[in-house]
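# Sharing a model that was predicted from the sequence below.
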Amino acid sequence: MPSVSQKGRSMPESPIRKLVPFAENAKKEGVAVIHLNIGQPDIKTPQIALDAVKNASLKVLEYSRTEGSETYRKKIAGYYAKHNIEVTANDIIVTTGGSEALSFAMGTIADAGDEVIIPEPFYANYNGFATASGVKVVPVVSKLEDNFSLPRIEDFEKLISPKTKAILICNPGNPTGYLYSKEEIQKLASIVKKHDLFLIADEVYREFTYDDKEHYSILQEEGLDNHAIIVDSVSKRYSMCGARIGFLVSKNKEVITIALKFGQARLSPPTYAQIASEAALETPESYFEEVKTEYVARRNLLIQELEKIDGVKVAKPKGAFYCIAQLPITNADHFAQWLLEDFRVNNETVMVAPAAGFYATEGLGKNQIRIAYVLDRDSLKRAVHILREALKNYKGQC
């Protein structure tokens, strides 16, 4: 029988989606599953974006430009200007989701065997993008007891080797919800300039910052133009995950030129999705204010309820809509599967994402889960109640 690639065998399984068959089986049995496992917001997509697709009068559904339509990219540049990020349409490539932007970034800056340093825990698919590009992820540990703040610069520097090409961060963070301060970004800027590295920032959750904290982009930092690459997306900003529109943004002209070659290989981003995403840029600021208010209320409720459970430790997120909770168990993978297969409260159960898949260091995160607080407050409260009862019943199991 023909053999598949070793690279394919090495592709990591999604910790977010691998439990789906168990959830589907539970649903077939009539069990209601509360999904805390995936960042699919229940917030309504702006009507202006949906109407733009509905009202489009295209005669031919053509390819768009490889880098995305010029009118859309100019409007994106205008969006960034409102956030004190000065770029032009020529600094932007529209991609098929933030995922493709990350893939393009990896392919652009690194060859097989090169290394990228990433604070862990991190978005699990970074492992997949790195594996597909033949890049080695070098993790630097951030800790729950420090609320997952930036590790010491010394911890980064001791990991830098001749093969190191970049430092990659998510700000605000998935899965931690941590928001890097201006001072932390400046520390990273200093180290990438000192060692002539790229700094890639996944900034898809830019709008979701709490407690009067402001997001500070790497492209707001002076002297970083040739080092900085932003990965962005409309998915969470406008609750448009299905649109699959993202951006790669850099003032480094060579980065844009090379990334565009990867874009040419896939021809173009989807036309209708660009129409929706361009219209979404007209979303009023009140939309984001209401969304942020709702997420703050959800976060506060979730943290408050989790902290009532004996043995549970939780980091308080400053942004995005995720948190990492440490449970009084030894194997979160087993616990998550057990919840779906065997545990019910009033014929309901909970689906969570085991956190080990968000780490690259073997053995870390085995007693942690990621929770996405993208559901209404009543559902969150019921979900935590189920977790509390589950932990009482689960004690003593491996």
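Arrived safely.

# can we go C-alpha only for contacts and neighbour counts from here?
OK.

# just the strands in the protein please.
Counting by DSSP state E, the chain has strands at residues 32-35, 92-95, 115-120, 136-141, 164-170, 198-202, 228-233, 246-249, 313-314, 322-326, 348-351, 353-354, 368-372.

# next one: the last one to chain centre, how far?
In other words, strand 368-372. Put simply, strand 368-372 sits 13 Å off its chain's centre (C-alpha atoms, centre = their mean, to the nearest Å).

# and if you look at the first one?
Its chain's C-alpha centre and that of strand 32-35 lie 22 Å apart, by C-alpha atoms, centre = their mean.

# Which other helices and strands does that strand contact?
When contacts are defined as 3 or more C-alpha pairs under 8 Å, 6 or more residues apart in numbering; DSSP states H and E, strand 32-35 sits against helix 20-28, strand 348-351.

# also this one, for the comparison:
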Amino acid sequence: MPKISEKGQSMPQSPIRKLVPFAEAAYKKGKIVYHLNIGQPDIKTPEIAMDAVRVHSLDILSYTRSEGSEEYRKKIAKYYAKNSIDVNHDDIIVTTGGSEALLFAFGSIMDSDDEIIIPEPFYANYNGFSIASDVKVVPVISKFEDNFALPEIAEFEKLITPKTKAILICNPGNPTGYLYSKEEIKKLAEIAVKHDLFIIADEVYREFVYDDKEFYSIMQEESLKEHAIMIDSVSKRYSMCGARIGYLVSRNKEVIATALKFAQARLSPPTLAQIASEAALDTPQSYFDDVIEEYVERRNVLIEELEKIDGVKVAKPQGAFYCIAELPINNADKFAQWLLEEFDVDGETVMVAPAAGFYSTNNVGQNQVRLAYVLNKASLVKAVAILGKALKVYRD
């Protein structure tokens, strides 16, 4: 029998999606499942984006340019200008989701066996992207007790080798909700310039910043003009996860020219999704004001309810819509599966994402889960109540 590649065998399962078969089995039994496992907002997509697709006048659904339509990229550049980010439309490549932007970035700046330093826990698919690109992830652990703040710069410098090509951060963070301060970004900039490294920043949650905190982009840091690569997406900002439209942004012309070759190899990003995403750029600020207010309330409800449960600790997020909780258990993977297979309260149960999959260091985060507060407040209260009852009866 032909063999699967070692790379294919090494690809990790998604900690977010690997439990889907168990959730589907729960549905078939008639159970209601509260999904705290995945960042799929229940916020409505802006009508202006949906209308753009409904009333388009295309006769042929044709290719666009590999880097995305020029008109769309010019509007993206204007959006960034409003957010104090000075880029030209030629500094932007439209991609099929932020995931493709990350793959293009990895392929453009790293060769086989090169290394990338990532504070962990981190977005689980970074592990998959690194394996697909034959790149080694070198983790630097941010600590639960520090609310997942940036580790000391000395910890980064210990890990830099001749193979190190980049540092990757997610800001605000998935899965932690941590928001890097301006001072922390400047510290990263110093180390990048000193060691001639790229900084890749996944900034797809930039709109979701709470408690009057300030968001500071790596693209605002002048010292990083040749070093910064920003990853962005419409998925969370406009509740358009299914559009699969993202951006790779850099003022480094060589990075953009190289990434464009990868973009040409896959032809072009989806046309209708670009039409919807371009229209979404005209979404009024009031939409975001309402959404942010809603997420702050949901965060506060989730934290408050979790802190009522004996033995549960939770790190308070300052952005995005996730948090990491430590549970009084030994193995969150087994617990998450048990919730779906064996436990319910009056026919209702909860789906969580085991946090070990958000680390690359073995045996870390085994008792942690990532929770997404993308459900309405009443559902969050009910879901956490179910979780609390489950923890009273669960035995590892």
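Cool, the structure landed. Small disclaimer: the values here were computed from a predicted structure and weren't measured.

# Export the strands of the first structure to TSV and append columns for distance to Leu50 of the first structure and mean neighbour count.
Converted to TSV, the strands of the first structure look like this (distance: least, C-alpha to C-alpha, whole Å; neighbours: other C-alpha atoms under 10 Å):
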stretch	distance to Leu50 of the first structure	mean neighbour count
strand 32-35	25	19
strand 92-95	19	27
strand 115-120	36	24
strand 136-141	38	21
strand 164-170	28	23
strand 198-202	26	25
strand 228-233	17	26
strand 246-249	17	27
strand 313-314	37	20
strand 322-326	26	25
strand 348-351	30	24
strand 353-354	30	28
strand 368-372	25	27
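
# got TSV for those strands, with distance to Asn393 of the first structure too?
Shown next, in TSV, are the strands of the first structure (distance: least, C-alpha to C-alpha, whole Å):
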stretch	distance to Asn393 of the first structure
strand 32-35	18
strand 92-95	46
strand 115-120	31
strand 136-141	32
strand 164-170	36
strand 198-202	39
strand 228-233	41
strand 246-249	43
strand 313-314	19
strand 322-326	17
strand 348-351	13
strand 353-354	19
strand 368-372	18
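
# ok, back up a step: is it possible to get TSV of the helices and strands packed on strand 32-35 of the first structure that adds distance to Asn84 of the first structure?
What follows is these, written out as TSV (distance: least, C-alpha to C-alpha, whole Å):
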stretch	distance to Asn84 of the first structure
helix 20-28	41
strand 348-351	39
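
# Which residues are in contact with Ser277 of the second structure?
Ala49, Val234, Ala243, Ile245 (C-alpha atoms under 8 Å, 6 or more residues apart in numbering).

# Could you rank those by neighbour count and give me the top one?
Ile245 (27 neighbours; other C-alpha atoms under 10 Å).

# isn't it right up against Glu100?
No - counting by C-alpha atoms under 8 Å, Ile245 of the second structure does not reach Glu100; the two are 9.1 Å apart.

# Tell me if I'm right that Ile92 of the second structure and Gly246 touch.
No - here Ile92 of the second structure does not reach Gly246: they are 10.0 Å apart, not a contact under C-alpha under 8 Å.

# Out of the strands of the first structure, which gets nearest to Glu362 of the first structure?
Glu362 of the first structure sits nearest to strand 136-141 of all the strands of the first structure, at 10.6 Å, using C-alpha to C-alpha.
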